[in-house]
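> Got a predicted structure plus its sequence, pasted below:
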Amino acid sequence: MTLIAVSAADLADRYPIEDGRVRPHKTLDGDGFRIRTLVMDAGAVLREHRAPVPILVQVASGRILFRVEGAEHDLAAGGAIQVDASVPHEVEAVDPSHVLLVLLGQP
């Protein structure tokens, strides 16, 4: 058992926002998965890229625009999206945000 955070506020305290930055933090690695916490200041963009494995993205706090396959999804706290391996996607923080990224499987 590993306690990651007791609340969104706890997660935000553990991983503070940095001015103008996107910062990934290694949160937990397990058998067949990796979890990263992406900390994004408002206006920060994680430019289009691809993940080598399927991913699950969930907004813990804040609001992001998630662009994938020609669509833009406006995700607020609690919002989540799954993307298959090798599908190009981009993330932009509308507000200061904490985003959980779960990489499913090993590359």
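Sure, I can see it. As the structure is a prediction and not an experimental result, all values here were calculated from the model.

> When you work out contacts or count neighbours from here on, use the C-alpha atoms and nothing else.
Will do.

> Which strands or helices does the helix or strand where A9 lies pack on?
Remark: A9 resides in helix 8-14, with elements defined by DSSP states H and E. Contacts defined by 3 or more Cα pairs under 8 Å, 6 or more residues apart in numbering; DSSP states H and E place helix 8-14 against strand 55-61.

> what about the next helix or strand after the strand it packs on, distance to the chain center?
For strand 55-61, the following helix or strand on the C-terminal side (DSSP H and E) is strand 63-68. Remark: strand 63-68 is offset 10 Å from the chain centroid, using Cα atoms, centre = their mean, to the nearest Å.

> who's in contact with whichever helix or strand comes after strand 63-68?
Reading on from strand 63-68 to the C-terminus, the next helix or strand found by DSSP H and E is strand 71-76. Under the contact criterion Cα atoms under 8 Å, 6 or more residues apart in numbering, strand 71-76 has outside partners 59, 61-67.

> can you check stretch 86-95 too?
By Cα under 8 Å, 6+ apart, stretch 86-95 touches 40-54, 62-69.

> Included below, for side-by-side comparison, is a second structure:
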Amino acid sequence: MVEPVNLKEHIEYSTGSVVSRTLKENRAGTITLFAFDAGQGLSEHSAPFDAVVQVIDGEGRFIIGGEEHDLKSGQLIIMPANVPHAVRAKQKFKMLLTMLRA
């Protein structure tokens, strides 16, 4: 990807769904854009790598190691490797997930 990307406009919401779009993937990690409709989420899971989440539109709830964090547009949080986490959409929201495999 060589051209600038407007992240808010690069993915659309879908009623009753979570939509994802991988922007870049290589051995170092992945960069994935997500759009969550209100009430949607990702169930609790863990990953063997640190991950950085940046909320780019709306507001989402992140449960990391049993602690709830409500993030809104412009905020980010780091999800540590091997710590269970889940995502819930209190309202429609979009996020950028950067997974670091190093």
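Yes, it's here. Only a predicted model underlies this, so the values are computations on that prediction, with no experimental measurement involved.

> Now for S86 of the first structure, how many residues are close by?
Neighbours of S86 of the first structure under the rule other Cα atoms under 10 Å: 13.

> That one corresponds to which position in the second structure?
Using TM-score structural alignment, the partner of S86 of the first structure in the second structure is N82.

> One more: S97 of the first structure?
By TM-score structural alignment, S97 of the first structure lines up with F93 in the second structure.

> And A44 of the first structure? What does it align with in the second structure?
In the second structure, the residue matched to A44 of the first structure (TM-score structural alignment) is Q40.

> Wait, that match touches T15, no?
No. The criterion here is Cα atoms under 8 Å, and Q40 of the second structure misses it with T15 at 9.6 Å.

> more neighbours, the two?
Counted by other Cα under 10 Å, Q40 of the second structure and T15 do not tie: Q40 has more neighbours, with 20 against 12.

> residues near the nearest residue to the more buried one once chain neighbours are set aside, how many?
Leaving aside its sequence neighbours, Q40 of the second structure sits nearest to A89 (Cα to Cα, 6 or more residues apart in numbering; 5.4 Å). Using other Cα under 10 Å, A89 of the second structure is surrounded by 22 other residues.

> Next one: A89 of the second structure from M1 of the second structure, what distance?
Distance from A89 of the second structure to M1 of the second structure, counting by Cα to Cα, to the nearest Å: 28 Å.

> what do you get for A81 of the second structure?
For A81 of the second structure relative to M1 of the second structure (Cα to Cα), the value is 27 Å.

> ok, these two, which is more surrounded?
A81 (16 against 6).

> can I assume the more buried one is in contact with H45?
No. If you go by Cα under 8 Å, A81 of the second structure and H45 don't touch, sitting 10.8 Å apart.
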